[in-house]
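S.K.: coords below, sequence missing:
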């Protein structure tokens, strides 16, 4: 029953979030996608320290470089809400997917029960990629 509720809540979140305009560093980008989802399910903002620190791709890339990749960024954010690292995703779990060696090809993603979804500039869609880290919120 809890999984069904999570799936319904996630579906409603995705419907609302996909139509929001791209707004990097404020509320709509590929990594803040995860933080917004965490807040929807009742957590405090795990990315509050990142909001307002960048406003474009170049600024975000600088943060990625300083952190050493998206896994480190999301790890820091999830630690603030006591998210649990897991090996296999369940609906509503968040993760970082992509290249283990190219930090500019790592993406924040949410698992919908079938696949990983990422926020693109103009939509939300699936991305088939290697799971680098997974957290249960």
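M.R.: That came through, no problem. Since this is a predicted model, take the numbers as computed values, not measurements. Numbers count the residues shown, from 1 in each chain.

S.K.: from now on I want contacts and neighbour counts done on CA atoms only, so please keep to that.
M.R.: Noted.

S.K.: residues contacting the closest residue to residue 87 other than its chain neighbours?
M.R.: Counting by CA to CA, 6 or more residues apart in numbering, residue 87 lies nearest to residue 134, which is 6.5 Å off, once chain neighbours are set aside. Listed by CA atoms under 8 Å, 6 or more residues apart in numbering, the contact set of residue 134 reads 85-89, 93-96.

S.K.: then this one, side by side with the first:
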């Protein structure tokens, strides 16, 4: 959480959540994305390659074997719309969503677009 937002270092909202998933499950949903960008332009290019941010996450999480959920629990992950209207990835925490932003980690009741359960079984 304390690592500053830095795309070049792999510390943006996408990789922050992917790191969480990997730490919790041993599976890296962003393995195909790591090292493919180091700037906002590079990230935008990768997102466009998939056809959008939400689609990118849907593909990565499906390939990694995670199932969507309509009732995310603490520790599950999702794609949400933040207060500024941006589509970002986040971690479910106490009925809200934690998302990494350039100003730090923000925890709010963001609007969920899609979520995945990290439980396997």
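M.R.: Arrived safely, thanks for sending. Quick caveat: nothing in here was measured; it's all calculated off a predicted structure.

S.K.: what's the separation between whichever residue in the second structure pairs up with the residue nearest to residue 87 of the first structure and residue 38 of the second structure?
M.R.: Per TM-score structural alignment, the equivalent position to residue 134 of the first structure in the second structure is residue 115. Note on residue 115 of the second structure: its distance to residue 38 of the second structure, by CA to CA, to the nearest Å, is 26 Å.

S.K.: still on that earlier bit, hmm, which of the contacts of residue 134 of the first structure are the buried ones?
M.R.: 85, 89, 93-96 (16 or more other CA atoms under 10 Å).

S.K.: so the most centrally placed residue in the second structure is in which element?
M.R.: Geometric centre of the second structure, nearest residue: residue 89, 3.1 Å, by CA atoms, centre = their mean. Element membership of residue 89 of the second structure, judged by DSSP states H and E, is strand 87-93.

S.K.: ok, residue 95 of the first structure next?
M.R.: Per DSSP H and E: strand 94-98 holds residue 95 of the first structure.

S.K.: and that strand, which stretch of the second structure?
M.R.: Counting by TM-score structural alignment, strand 94-98 of the first structure corresponds to residues 77-81.

S.K.: with the first structure overlaid, how far apart is the matching stretch on average?
M.R.: Mean deviation of stretch 77-81 of the second structure relative to the first structure after superposition (mean CA distance after the TM-score superposition for the first structure): 0.6 Å.

S.K.: gap between stretch 33-42 of the first structure and the chain center?
M.R.: Centroid separation between stretch 33-42 of the first structure and its chain, computed with CA atoms, centre = their mean, to the nearest Å, is 9 Å.
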